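# Just a sequence and a predicted model for now, questions to come.
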Amino acid sequence: MDYIELRHLMEEQKEEMTPSERMKAYMAGEEVDVLPYGLLGDEPAMADIFGFTTSQLDNDPEIAAEIIRRKKAEFGMEGIGVGLGLRTIGAALGSELSIPEHGIDHIASHVLTDYGKLEKMEIPDPYHNPVLTPLIERGRRLKEIFPDTSIGTSVAGPVSTAAAIRPVEGLLRDTRKNPELLKRLLDFTVDCSLKWLEVFCNEFGPSPAMISDPVTCMDILSKKQFDEFSIPYLNRLVEGMEKITGMKPSIHICGKTKPIWGNLGDMDIAAFSVDNCEDIKETREVLGNKVMLIGNVPPVDVMKEGTIDEVVAACKECIKKCADSPKGYQLGTGCQVPIGTPRENVDAFIYAARKYGRGAKIGRMPKGIE
């Protein structure tokens, strides 16, 4: 279909709940208007759609507020997120970032080139750090503008945070050459993330939180490396987050994860966001009785580069594979929505969620699919 036809069809659709009302009722076992849905890490893509750069999004709270307003007005998506990116702790400790005017940052140089520096490193104080303090100030300003809107946060997983402090190739070498020093670094990364969460909750109250840990995937680590160098520290981070926030965190891991699904099922997490390189039907068969699942429409091949019909078809397929998962399912993308994703494909995603997710109830296929 073309965009004009899509918009006409969307005008006939109605949502009876806000996203927060929907999720609360859905998790309580009630039938909801449509299946919960959302786009992972959508703010840079939304900034692009609305004509702003990522630099403006990150550095100007008023522009961030405008994006939040327009996202709700034009797409019906709500919520405020002020969290730590994959490289934020690394930057707060002294790693140098290369930050484009419009795009995703990357590490230009890592602060920890040898472990002699580790003993001198101190956990960054979010109230007195040039990288973290502006995030607290950003959250304060957004909360002033949207006093009735919930605000959430996120942290990177221990291995991914370590990769912003020390190069990945160094970390992989450390698993053989310096295992005990690497474990001290991983403990340190957990302490840094928990410090952020303590300050965040002190400022904004108990808040839902998410972990992103792409470097811990099976494309980078072996299962043996994961068991020794990732899961113990992930568990410590999850336990600390629940203690601080009073809520179980969710986790997203990019890449292949099938060998560690058993580990994830044993973790005390609320939800697992599945990359599109894995079959979400298989994920449901292994983890559906243990955690809520999120995913996994392809963000690049479909959301950014696909047609409207391809987006709708991909959403329908995900719903058919996973919407009756016993612990719940949220339609989402398999990874962060990329900059350059067209507006019409965001609308197609929402249209498909409303059409095929109509009359959803946890553990049951939506009436829209049936």
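All right, it came through fine.

# drop to CA atoms for contacts and neighbour counts, all remaining ones
Noted.

# All the strands of this protein, residue numbers only.
For the chain, the strands defined by DSSP state E occupy 32-34, 80-81, 96-98, 106-109, 151-156, 209-212, 250-253, 271-274, 292-297, 329-333, 358-360.

# Throw these into TSV and include mean neighbour count and distance to residue 137, thanks.
As requested, the strands of the chain are exported to TSV (neighbours: other C-alpha atoms under 10 Å; distance: least, C-alpha to C-alpha, whole Å):
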stretch	mean neighbour count	distance to residue 137
strand 32-34	24	35
strand 80-81	18	13
strand 96-98	16	21
strand 106-109	16	23
strand 151-156	24	13
strand 209-212	24	19
strand 250-253	23	25
strand 271-274	26	29
strand 292-297	28	31
strand 329-333	28	30
strand 358-360	24	39
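
# Included below, for side-by-side comparison, is a second structure:
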Amino acid sequence: MPQPTQPVFDGHNDVLLRLWNRAKAGADPVRDFLDGMARGHLDAPRARAGGLIGGLCAIYIPSGALVLKQADARGHYATELAAPLERAPSLDIALEMAAIAFRLERAGAWRLCRSTADIRAARAEGVFAAVLHLEGCEPLDADLAALETFHAAGLRSLGPVWSRNNIFGHGVPFAYPMGPDTGPGLTEAGFALIRACNRLRIAVDLAHITEKGFWDVAKTTDQPLVVSHSNAHALTPVARNLTDRQLDAVRESGGLVGLNFATTMLRADGREDAQTPLSDMVAHIRYLVERMGVAHVALGSDFDGATIPAGIGDAAGLPALVAALAADGFAAEEIAAICHDNWLRILAQAWGETA
């Protein structure tokens, strides 16, 4: 495998979910992350091997026994939205995942970062730079008191919804072929949430939200539009991917889209298949760059949350994607922007940092 030559900051992973599940089974999540595991995509040894310097680490409340629908003879599928979750148990799980994040920091396994200066300092010290992200706001109530507490604890990014509905808005289903215009957008509580994020300087992530919700956020927020882990609907028409009109809005806002490594969002046929070539990943990046410009494209792997191409495998395989981009003609400075620089610029803007 190629040796890492390019540092990567990744816009989305579910390592906290994996460590939380392991802790429930009696394992030590700190040792799992520090020493590495046979399964999963992300831990300290694999991050070092792949040049992964940090990323947005999701607190995600699982939806029980949700199973993706199998494709029919035409390759089509439509999984019903996951059922809404109750707030109290969701808050309990979120606090348990946050506790794991704090334990990892105390053990020196990673650094919880609240600014881009923190991210750069962690990189200089060779420590994984973790940014806390809330994927779906089920742990929050409409009064947003818990949001203040999570922010004080280090939360710097959130997505109002996952692929289910909650008191803040509506999510898109896992479906192919289907567009993202699948239901209503933000609720009144959702609009209040966006305004609170602007006040607190918490980045707002539009992955998983309906197209109407996307436009609701666009007309409300004072931040660049960020979609941490989605791809081009024109190449893979799943409901989770972005239309050209949405991509244009991201560009016009000065925002970015992070390439999702999930094979269902990369392949033209929308199938879950690890034997997906890296050329499909490069094709999506090329499309996003040509539509929006290289300054608006980044990576949002969905490590530990999806089936990804075998050519990547896990975080240690990131140099293979870097090599594929170089082979496709991307210049070194373009690759640096996609892999690292764009995320830091956008986070600095969302967090209200001065240049």
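Cool, the structure landed. For clarity, every value in this text was computed on a predicted model and none was experimentally measured.

# what's the TM-score for these two chains?
In this superposition the chains share a TM-score of 0.56, using TM-score structural alignment, normalised by the length of structure 2; 267 aligned residues with a C-alpha RMSD of 4.7 Å.

# Residue 221 of structure 1: which of the strands of structure 1 is closest?
With respect to residue 221 of structure 1, and counting by C-alpha to C-alpha, the nearest of these is strand 250-253 at 12.3 Å.

# Next, the mean deviation of the closest one compared to structure 2.
Overlaying structure 2 shows strand 250-253 of structure 1 at a mean distance of 2.2 Å from the equivalent residues (mean C-alpha distance after the TM-score superposition for structure 1).

# Could you tell me where that strand falls in structure 2?
Strand 250-253 of structure 1 lines up with residues 205-208 of structure 2 when matched by TM-score structural alignment.

# Serialize the strands of structure 1 to CSV and add fields for distance to residue 201 of structure 1.
Shown next, in CSV, are the strands of structure 1 (distance: least, C-alpha to C-alpha, whole Å):
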stretch, distance to residue 201 of structure 1
strand 32-34, 30
strand 80-81, 13
strand 96-98, 27
strand 106-109, 28
strand 151-156, 9
strand 209-212, 10
strand 250-253, 17
strand 271-274, 21
strand 292-297, 24
strand 329-333, 25
strand 358-360, 32
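
# so which of these comes closest to residue 196 of structure 1?
strand 151-156 (8.5 Å).

# for the closest one, packing partners?
Contact partners of strand 151-156 of structure 1 among helices and strands, from 3 or more C-alpha pairs under 8 Å, 6 or more residues apart in numbering; DSSP states H and E: strand 80-81, helix 179-204, strand 209-212.

# out of these, deepest packed?
strand 209-212 (a mean of 24; mean count of other C-alpha atoms under 10 Å).

# Can you tell me what sits against that one?
86, 152-157, 160, 241, 245, 248-253 (C-alpha atoms under 8 Å, 6 or more residues apart in numbering).

# Now do the contacts for residue 254 of structure 1.
213-215, 217, 274-275, 334-335.

# how near is it to residue 171 of structure 1?
18 Å (C-alpha to C-alpha, to the nearest Å).

# same deal with residue 157 of structure 1?
Taken as C-alpha to C-alpha, the span from residue 157 of structure 1 to residue 171 of structure 1 is 14 Å.

# which of the two has more neighbours?
residue 157 (29 against 20; other C-alpha atoms under 10 Å).

# show me what contacts that one?
Per C-alpha under 8 Å, 6+ apart, neighbours of residue 157 of structure 1: 190, 211-213, 234, 237.
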